[in-house]
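> I would like to see how this sequence folds:
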Amino acid sequence: MLNRSYTSRQELEQHTFSPLVTLFVPLLAIFLQAFVPKLLPRFSLLDLPLIVVLFFAVSRRSPIAGTLTGAVIGLLQDALTNQPIGVNGMAKSAIGYVAASIGLQVDVESPLTRILITFIFSLINSVLLFLIDHRLLGLPDYHLFWGHELIRACANTVVAIPIFFLLDYTKRTE
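Predicted coordinates:
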């Protein structure tokens, strides 16, 4: 006779990370995002902290942890870049929350799902940054160019997939 388990998806696939990985990976992403574009201007097309927020949010599958991860990473990114403090913090908090909520419902281990999530959330991040800068802060010189944002989303997606697979090796199942 077939024995079925009614354990929730969240209980089965929630992952944790060592404190070293939890600290080192976001700091490395923020450091690279803050300093490498000064040497290689094309690197500014990528948003490594966004990729890290997405990975940790969908892996932990906890909206609270996703929100806090996004807030901390976003605020640290703001502190090291020329953005007003809180802009990336607000955007990445919202993305961390929604990504973790989606991670509860969808198989986020699939490469196709990871591609879609990264591409879509990269576009959402651009829209959130535009809304925060243009509407909330009233900065009239901030414009959204859809062609550029689509290229940015594609670049983030191409870079995110190998990063996700590398970070998969750091997961610990609860």
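> from here on, contacts and neighbour counts on C-alpha atoms
Noted.
> Show the contacting residues for Asp91.
Small correction: residue 91 is Ala, not Asp. Neighbour list for Ala91: Gly70, Gly74, Asn125, Leu128, Leu129 [criterion: Cα atoms under 8 Å, 6 or more residues apart in numbering].
> same deal with Ser59?
So Ser59 contacts Gln14, His15, Thr16, Ala100, Gly103, Val108 (Cα under 8 Å, 6+ apart).
> among the residues you listed, who's most crowded?
Greatest neighbour count in those, by other Cα atoms under 10 Å, goes to Ala100: 27 neighbours.
> Reformat the contacts of Ala91 as TSV; add secondary structure and distance to Leu46.
Output for these, formatted as TSV (DSSP: H, G, I helix; E, B strand; the rest coil; distance: Cα to Cα, whole Å):
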residue	secondary structure	distance to Leu46
Gly70	helix	17
Gly74	helix	14
Asn125	helix	12
Leu128	helix	16
Leu129	helix	14
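> one more to line up against the first:
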Amino acid sequence: MPRRPFTNRRELEEHSFHPAVLLAVPLCALFLNAYLPRIWQPLSILDLPLIIVLYFSIAWRNPIAGTLFGTVIGLLQDLPGNQFIGVNGIAKSVLGYAAASIGLKVDVENMVTRVAMNFVFCLLQSALLYLIQSILLGQAEAHPRWIHELIRAAINSAVAIPIFLLLDRTRMDTVL
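Model (predicted):
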């Protein structure tokens, strides 16, 4: 098979996953996100679907795939909740696109970079959810507690570290 002499960074570093991983991991994250707070209320601070959207979007380095994946996960996250369907879909689609786009430009294999991106994107999601609820839906009672959001971002970033390490083991890397 002839080798192409020139490839771009995205083609060299795109990661693929087994279809079972692409189905089981998001469904598990959605299930845990819906039912863990019922077992113990403080676990509602976790946003496992966001961590999964960020991981796969960064790994794929494809903005379209990141957007679609974020949209699907966000819409599925809205189903068991008591909010309007589409709120998380909008926010996670924007975050999936942004994470995949940044993954094209920045070395995202470094764990410090991953944790920093997770922290920033968690705060960005909080801001997006606030804007969607206050501007698009006109809910005047939607007021973010920014200290709580900073703590939430820090906890989600800490939880993302072992999840990222486990998901790194599921990659099926191909050599060009």
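> Kindly provide the TM-score of these chains.
Between these two chains, after superposing, the TM-score reads 0.95 (TM-score structural alignment, normalised by the length of structure 1); 170 aligned residues with a Cα RMSD of 0.9 Å.
> quick check, nearest of the contacts of Ser59 of structure 1 to Ile85 of structure 1?
Ala100 (23.8 Å; Cα to Cα).
> For Arg135 of structure 1, see how far away that closest one is.
As judged by Cα to Cα, to the nearest Å, Ala100 of structure 1 and Arg135 of structure 1 stand 26 Å apart.
> closest to Val53 of structure 1 among the contacts of Ser59 of structure 1?
Among these, and counting by Cα to Cα, the member closest to Val53 of structure 1 is Ala100, at 9.7 Å.
> which element is the closest one on?
Assigned by DSSP states H and E, Ala100 of structure 1 belongs to helix 87-105.
> That helix vs structure 2, average distance?
Mean deviation of helix 87-105 of structure 1 relative to structure 2 after superposition (mean Cα distance after the TM-score superposition for structure 1): 0.2 Å.
> how about that helix, which residues of structure 2 does it hit?
Using TM-score structural alignment, helix 87-105 of structure 1 lines up with residues 87-105 of structure 2.
> Quick check: the farthest pair among the contacts of Ser59 of structure 1?
Farthest apart among the contacts of Ser59 of structure 1 - using Cα to Cα - are Thr16 and Val108, which lie 15.2 Å from each other.
> which one is Ile90 of structure 2 nearest to, not counting chain neighbours?
Distance criterion Cα to Cα, 6 or more residues apart in numbering; nearest residue to Ile90 of structure 2, sequence neighbours excluded, is Thr71 at 6.5 Å.
> mind checking how far the one you found is from Asn88 of structure 2?
With Cα to Cα as the criterion, Thr71 of structure 2 and Asn88 of structure 2 are 8 Å apart.
> Could you identify the longest helix within structure 1?
Using DSSP state H to define each element, structure 1 has its longest helix at helix 146-168.
> what does that one rub up against?
Residues outside helix 146-168 of structure 1 that contact it (Cα under 8 Å, 6+ apart) are 45-48, 51, 55, 111, 114-115, 118-120, 122-123, 126.
> Among the residues you listed, which ones are in helices?
Leu48, Ile51, Phe55, Pro111, Arg114, Ile115, Thr118, Phe119, Ile120, Ser122, Leu123, Ser126.
> Neighbours of the third one, how many?
By the criterion of other Cα under 10 Å, Phe55 of structure 1 has 26 neighbours.
> and the residue nearest to it when sequence neighbours are not counted, how many neighbours does it have?
Nearest non-adjacent residue to Phe55 of structure 1, counting by Cα to Cα, 6+ apart: Phe164, 6.5 Å away. Residue neighbour count, defined by other Cα under 10 Å, stands at 18 for Phe164 of structure 1.
> pretty sure Gly81 of structure 2 is in a helix, no?
No: the assignment for Gly81 of structure 2 is coil, going by DSSP: H, G, I helix; E, B strand; the rest coil, so no helix is present there.
> what's the distance between it and Ile151 of structure 2?
22 Å.
> Those two: who's more crowded?
Ile151 (14 against 10).
> and the gap between Leu104 of structure 2 and Asn62 of structure 2?
Applying Cα to Cα to Leu104 of structure 2 and Asn62 of structure 2 gives a distance of 8 Å.
> Give me the aligned partner of Val25 of structure 1 over in structure 2.
Match for Val25 of structure 1 (TM-score structural alignment): Val25.
> neighbours of its match, just the number please.
14.
> Quickly find the element holding it.
helix 19-39.
> For that helix, name the packing helices and strands.
Judged by 3 or more Cα pairs under 8 Å, 6 or more residues apart in numbering; DSSP states H and E, helix 19-39 of structure 2 is in contact with helix 48-60, helix 63-78.
> Next, the mean deviation of that helix compared to structure 1.
If you overlay the two and look at helix 19-39 of structure 2, the average distance to its match in structure 1 is 0.7 Å (mean Cα distance after the TM-score superposition for structure 1).
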